[in-house]
Structure formats: structure tokens, C-alpha cells
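K.L.:
Dropping a prediction and its sequence here:
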Amino acid sequence: MQGKVVIVGSLNMDLVTRAPRLPRAGETLAGESFVTVPGGKGANQAVAAARLGASVAMIGCVGDDAYGEQLRSALLAEGIDCQAVTAIPGESTGVALIVVDDNSQNAIVIVAGGNGHVSPEVVNDLDALLGQAEVIICQLEIPMVTVGHVLKRGRELGKTVILNPAPASDALPAEWYAWIDYLIPNESEATALTGLAVDSVASADAAAAALLRAGVGKVIVTLGAQGALFANQASSQHFPAPKVKPVDTTAAGDTFVGGFAAALAEGKSESEAIRFGQIAAALSVTRSGAQPSIPTFNEVQSFQP
């Protein structure tokens, strides 16, 4: 049986250019290519969870423009329930402006557009959909008041609640931590949340310990090529990353979150879910783009390190 995952989050059209390196302030560079790709952290995680074995519903808002229609169509093509993806009259769809360099690193600027209309009132009208979930996922590309509302409601409903705190620039509201089962930051996000420099397994362990003291249930710090650090109140464990040759790291974190959630919803153990998410993320960085890079369940199952 498929576990049910509900994602409350962002839908963006990614406008992606490749360049030899990331531009410095005030500099103009000649790009090498340009594509438009369906993205947004919420939508990326929804696609990842769907391709990786879950039954998925998406809650979010787009504009009443061509990009909004394309994003909704892309989710429907993945078999995702889009009854709660709403077009906002007179608003633009969210966009992400992405530059990817020759070392596969990226820089991103986001314009919220329709994502700014995902309000607590919108979510309240969809409470029955949240009630159907095994796992609820949020990120930080929709209004913070809505994220807090969803986390609290997920806890009240007894669901497994995942927060991917991206993008993070500061500590989370103190009351949020008790509502989160799994907090999944990357290195820079863990640094922003704790004020501790995170660039290694040891420093990730220290940051995770600080987040656990704040009251969160469990922490997974994703460390790119260094793997992932899982910690709960009793212990911590490092999970080395699968070895691959990276092409584009866009959506690797989203792929991990979606894969981890799909595996949890199916009843896998935490360790199994982390390894499953890691393989999915590793496969995604071998391909370009956000949603186009996300692998399928069968590809992850057949992966040979």
C-alpha cells in the first residue's frame, strides 16, 4: 500500500541558466544555456514523494498565468492530487531565478507570487485533506504564520510532521520545535537556525544537539557529499553519502525530503528511510534541473553504488 503524504508549500517556475561561475556583485556574465523548469520546494518534494512510492496531495497557490497552468499540469502528470492547488486571480506565479556554475553549485533568487497567498484560512478549509495524511511536510517558502499553523495542526492530528527549514535566515519561533517530528536542514540552514558554523559531521552533531535542546523531536542534517547526520535525544548516527559524479545539485535536498517521507509513510524504519532518501538525492545530482532530475522508485531500488 502507498502511504499518504501531504505537502503544504511552494510552487515556482524555475528559470535556470548555466554559466562558467556565479557572478560577483555588479558583474554581467555570458550564460551558456537557459531553460524553464517546474520547481518550488513544495512542488519538488511532492514530485519526489510521488515518484518514490507515496500517494501525494499538494496544498499551495499559483498565479492565474501560463506558469501556474504549467505547474499544475506537471503535478497532475505525476499522479499528484491537485484539488488544493489554487489559482489566485490577478497574481503572478512564483518564480525562482537560478544560476548553476561549472562546479554544479547554484545561486537562487525567489519571487513568492502566488505562494504568498497560502494562508491559515486556506489550510483550514482543507483540514480533511490533512487528516488523510500519514506524513505532513512544510518548508519556508510560504508565509511563516501558515507554516506554524500547519505544524501545530499536524501535531494535533497525530501525524508525522516534517519541516524542511528552507530557506532559513534565523532561528525558528520557539513554540514550533515541539510540533516537529523531523527537522531536516542542510549545512547553511543548520547554521542559520543555531548560530553554529556547520561544515562537518562533528559540527552537524553539535547543531543537531542544540536543536534537540530547543525541543524538536529528531534532526537530520544533510551534508551533501559528506552524507547526513541523524540525531535524537538518545544518540546520533552518520550516514555516508552514496558516491556519484554531480552535474547539478538543484533539488537534491528536496529529493531527499520527499524520498524520506515516502519511505516513512510506507512504514520503513528511520534508517531505511534515510538511506532511501540519500540514494534518491544522489541520483538526482547526476542530472540537470529540479523536477526533471528526481528519480523513480525503481531507479532507487536498482541503484548500485
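P.N.:
Thanks, I have the structure now.
K.L.:
C-alpha only now, for contacts and for neighbours.
P.N.:
OK.
K.L.:
Give me the three-state assignment for the residue nearest to E187 when sequence neighbours are not counted.
P.N.:
Spatially, and ignoring its direct neighbours in sequence, E187 is nearest to V198 (5.4 Å; C-alpha to C-alpha, 6 or more residues apart in numbering). For V198, the secondary-structure state derived from DSSP: H, G, I helix; E, B strand; the rest coil is coil.
K.L.:
My guess is V198 contacts A192. True?
P.N.:
No. Using C-alpha atoms under 8 Å, V198 makes no contact with A192, being 9.3 Å away.
K.L.:
Name the residue in these two with the higher neighbour count.
P.N.:
A direct count of neighbours by other C-alpha atoms under 10 Å for V198 and A192 places V198 higher, at 23 against 20.
K.L.:
Second structure follows, compare the two:
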Amino acid sequence: MDPERPTHFSLLKRSEQAHKNQLYVRIRFKASFQNTMLQNEHSEVKMDAATDIVVVGCINTDLVSFVPRLPSVGETVFSDALETHFGGKGANQAAQAALLMQFRDAPSETLFHECAFSGSCQSAEGALRENGAAAATLVDNASLDAAKRRTPICGVAMVGRVGRDIAGLSFIRHFHSLGIETRGISMDSDKRTGTALVTVAHGGENTIAYVPGANASLSREHITVEPAVSLLRNAKVVVSENGIPGEISVECFRIAKEGNSQVMTIFTPAPVDRVNPEICCFTDFLLCNSVEARLLVKIWGNESIASETNVEEIARQLHEVILRTASKFPQGLRGRANVVITQGSQPCVLFANERIVQVPVAKTVPSELVVDTTGAGDSFAGSLAYFLLKMPASPELAVSRATFVAAQSVTKKGAAESYTGKRDLPDHLFQPQ
């Protein structure tokens, strides 16, 4: 027998050892990931700035299919391309707010403060050679050189839940690259990171099917403990949306109001058929489109709105419905019950300080330049949070400037990937008036 030729037995031994190595990498990877998220004694993530904006919401992977036109019921159409993007209304809103916050330029930081490989395997490339593609994919490009990196903080924090999977890890690294504080993100070992199945037509119109995944398991036990409580109590603006359980948005707003009576809360209610009415007690700015506004008046106020009713009247009725709904709860009204209704390229309608105003869209995009409207509403919400932080006494100006920022997003594919940051926007947007 040729001594250099591997026998069947030796191949089995190698296969068995490779499996053990891969399992070892998985175990160490999970332990490192969990320890980093919990910031135990091995982690040295440091806070560089106060957290002014906290977003509580869903975190999804967007699987986007681009088609010539949206298919009819029962129809099959060819897709031009399938792409994967970072998504989720909450994650998108946090990303846009972070891009508008000014923070120092920093190299892309890694999540890993401690990542070990067995034997001579000291990198992802080594994992690929010795342990197989699955282990290399699992550990991504982390290495021992990534230990004890400093995470840049821009003043925005995300509170939510992801699965203990590759998508969840990718999101943490995505948030860190934007300087977003991630200590408020918990992990679910049983459910996968949320997923949105998005179909986009050539004109930018889209349909979305939402699989909540780990988002649905976000509960009070995740937001009523540190560090989430401190993030909420010390925030100046708290944003939430209806992609997570409704009682969680209510509880987050309650915690924020108890910690700081001057905090501003922004709530986006889609999908409106599952909104917890108690949110009316704590909301300063309810942000929705005209269709959602009509539905909320019907759901909360048990009132029908004639199709010819103008948007200004809908905004007034929605404000009154919020007041009446809040009065049904023991704590009563603790928010301002302002209303912002968006209408695409048409002027926004703002009900604030007991007056209704039309706010023209600061920038319109020609239809031939519209590529993908996915996430445009989230860009507006994240931008509004930023501008309300900077100019709390001028909601009309904040809405106007938010429309300008959101308009940039429809000219590119994707949601958060299509958003524009401060360095690429005109200086006048950031000047006080």
C-alpha cells in the first residue's frame, strides 16, 4: 500500500476532525457573539457620545425582486434580478437618522472582540481550508486581529430583536458601520431574523410580504431592563413603528416619557389594522399617508370619511380621534397628538400646535428618474426624527427638510443602501432658520 495515499479510514478520520473543528468554530462563534452583545467582562465597546435618538422597531432582510410590472393575482412574470438588502422599517429609520448625524470618520469596525479558531486556523480563509465553507461563512471575515476594537457612536441607538443567524450578525456589523448603538438589540435562538419579500416594478411601485421572525418575539423583558431602559429614558427623540408587537411601542414611549417629559415621540402605524390604540396616549407625532389616516379614523373613531374629504380635514379628524382615544385610558393624553400626513410628491399636511398647514415637498423627482420607492417613507421618518431633534420648535421646517432628504432615496435601488448622508446634502438643510 502506498504510504502517501490516504486510506478510506484516514479520510473518515479527517472528515470527523473537520466536523469537530467546524463545530468548535460554531460554538466559539456563538459564545463570542453573545458575549459581545451582552457586553460582559471580555467586551470593551465604549460609548463615545450621548444617544439622542432611539429607534424601536423591526429589523429585516429585504429580498427584492425587480419586475417589468407588478403581477396580477395568479399571474407569473419574469424577474430582472433578485437582490438582498438591509431592511425593516425600524432599521431603515435608524440608518437614515444616523447618516444625518455628524460623527467622525472611522474605519469599518467589527463586532468581534474575541474570536477563536482551532489548530492553525487563524482566519476565515483558514476556516475555509480546514473546516469547510459552512464554518468560513459562519465566521465571516472575523479574525483575532479584530479583538477589542472601539465602536463609533453617532448618537442613534437601535432597540429590536434579530435571530442568532448570519443575517442577524450582518445587521449588527451594518449598524456598527453607521455608528449606531446596538446594545438594545437582543437575539433569538429559535426564530430567524425577520424577512421582507419585496417586488419592485420598473416605475418604482412595490408590494411587500412581511415575515416578522425574531421581531415578533420582542417583549417587555427585552425593553424594561438595562441597557434598553437607560437608552429610552435619556433619549430626546424616540421613534417606533407597527412592525413589532403594539404593546412594545406603547411601553417604550411610556418609559421615555417617564424619564424625560420633554422627549418627542414619533409613531408610524403601518400596518394600521393592528395598531394598539393606547399608543395615542404617548404619541407626539403620528406619521402616516392619506390612506392610512382614513383607516385610522375609521378604526379608532368608528367614523367613515367621504371619499371627497380633503386631507386637511382628515388630519383634523385624526387629531380629534387621537384625543378621544387617549381619554379612554387611565393615564390620559401625555403626547401632543400632532399629525403628519404624506402624499408622495404632493404637499404633506401637518397638524401641529392647533393649526393645519400644507408643507410643500422640498424636492420632487421626475418620474423617469424614480428607480425604487422602497424605504422612502422610512427615510422621511428617520429624517424627521433628526430635524425635530435639531429644531424642536419648528415642526413645519423639520417636515419640509425631511421631504428633501427622502426624495433622494427613490433614485437608487434598495432601502437603507439608497439613503443619503449629511456630507452629500446641501449645507442649507443643516442651517437654523
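P.N.:
Received it, and whenever you're ready, just let me know what you need. All of these numbers come straight from a predicted model, not from anything done at the bench.
K.L.:
contacting residues for the residue nearest to E187 of the first structure?
P.N.:
Contacts here follow C-alpha atoms under 8 Å, 6 or more residues apart in numbering; on that basis V198 of the first structure touches 187-188, 190-191, 204, 207.
K.L.:
Mutual contacts of V198 and A192 of the first structure, please.
P.N.:
Contacts common to V198 of the first structure and A192, judged by C-alpha under 8 Å, 6+ apart, are absent.
K.L.:
Nearest to D65 of the first structure, out of the contacts of V198 of the first structure: which one, please.
P.N.:
The nearest member of the contacts of V198 of the first structure to D65 of the first structure, counting by C-alpha to C-alpha, is S188 at 33.3 Å.
K.L.:
List the contacts of the helix or strand A202 of the first structure falls within.
P.N.:
Applying DSSP states H and E as the criterion places A202 of the first structure in helix 201-214. Here helix 201-214 of the first structure makes contact (C-alpha under 8 Å, 6+ apart) with 174, 177, 187, 190-191, 194, 196-198, 218-221, 223, 226, 228-229, 231-233, 236, 238.
K.L.:
Enumerate every residue touching T36 of the first structure.
P.N.:
Neighbours of T36 of the first structure in contact, by C-alpha under 8 Å, 6+ apart: 13-16.
K.L.:
Show me what it lines up with in the second structure.
P.N.:
Under the alignment (TM-score structural alignment), T36 of the first structure pairs with T84 in the second structure.
K.L.:
Same check on D254 of the first structure?
P.N.:
Using TM-score structural alignment, D254 of the first structure lines up with D378 in the second structure.
K.L.:
Contact partners for the closest residue to its match other than its chain neighbours?
P.N.:
Using C-alpha to C-alpha, 6+ apart and skipping residues adjacent in sequence, the residue nearest D378 of the second structure is Q93, 5.1 Å away. Counting by C-alpha under 8 Å, 6+ apart, Q93 of the second structure makes contact with 55, 378-383.
K.L.:
switch to 7 Å and redo it
P.N.:
Residues near Q93 of the second structure by C-alpha atoms under 7 Å, 6 or more residues apart in numbering: 378-379, 381-382.
K.L.:
Look at it and give its secondary structure.
P.N.:
helix.
K.L.:
What does it correspond to in the first structure?
P.N.:
Aligned partner of Q93 of the second structure by TM-score structural alignment: Q45.
K.L.:
P212 of the second structure against R192, yeah?
P.N.:
No. Using C-alpha atoms under 7 Å, P212 of the second structure makes no contact with R192, being 8.8 Å away.
K.L.:
and D64 of the first structure, how many neighbours does it have?
P.N.:
Neighbours of D64 of the first structure using other C-alpha under 10 Å come to 17.
K.L.:
could you list every residue that touches the spatially most central residue of the second structure?
P.N.:
The centre of the second structure sits closest to A91, judged by C-alpha atoms, centre = their mean, with a distance of 1.0 Å. A91 of the second structure makes contacts with 57-59, as judged by C-alpha under 7 Å, 6+ apart.
K.L.:
what does L388 of the second structure give?
P.N.:
L388 of the second structure neighbours (C-alpha under 7 Å, 6+ apart): 395, 398.
K.L.:
Would you verify that it is located in a helix?
P.N.:
Yes. According to three-state DSSP, the state of L388 of the second structure is that of a helix.
K.L.:
Now do the corresponding residue of the first structure for it against A25 of the first structure, distance only.
P.N.:
Taking TM-score structural alignment, L388 of the second structure has L264 as its aligned residue in the first structure. Distance of L264 of the first structure to A25 of the first structure, computed by C-alpha to C-alpha, to the nearest Å: 43 Å.
K.L.:
Distance of E251 of the second structure relative to S79 of the second structure?
P.N.:
Distance from E251 of the second structure to S79 of the second structure, by C-alpha to C-alpha: 42 Å.
K.L.:
the more surrounded of the two?
P.N.:
E251 (18 against 15).
K.L.:
What residue in the second structure is paired with N232 of the first structure?
P.N.:
That one, N232 of the first structure, aligns with A352 by TM-score structural alignment.
K.L.:
Look at its match and say how many residues are nearby.
P.N.:
Neighbours around A352 of the second structure, by other C-alpha under 10 Å: 21.
K.L.:
For it, which non-adjacent residue is spatially closest?
P.N.:
That would be N338: by C-alpha to C-alpha, 6+ apart, it lies 4.9 Å from A352 of the second structure.
K.L.:
aligned partner of A192 of the first structure in the second structure?
P.N.:
Using TM-score structural alignment, the partner of A192 of the first structure in the second structure is L295.
K.L.:
Kindly report the same for V147 of the first structure.
P.N.:
Using TM-score structural alignment, V147 of the first structure lines up with S249 in the second structure.
K.L.:
Same question for V16 of the first structure.
P.N.:
Checking TM-score structural alignment: V16 of the first structure goes with V64.
K.L.:
so which strand or helix has its match?
P.N.:
Per DSSP H and E: strand 60-67 holds V64 of the second structure.
K.L.:
Mind reading off the mean deviation between that strand and the first structure?
P.N.:
For strand 60-67 of the second structure, the mean deviation from the first structure after alignment is 0.4 Å (mean C-alpha distance after the TM-score superposition for the first structure).
K.L.:
Tell me the helices and strands packed up against that strand.
P.N.:
strand 81-87, strand 194-201 (3 or more C-alpha pairs under 7 Å, 6 or more residues apart in numbering; DSSP states H and E).
K.L.:
Leaving out chain neighbours, which residue sits closest to P292 of the first structure?
P.N.:
According to C-alpha to C-alpha, 6+ apart, the nearest residue to P292 of the first structure is V37 (7.8 Å).
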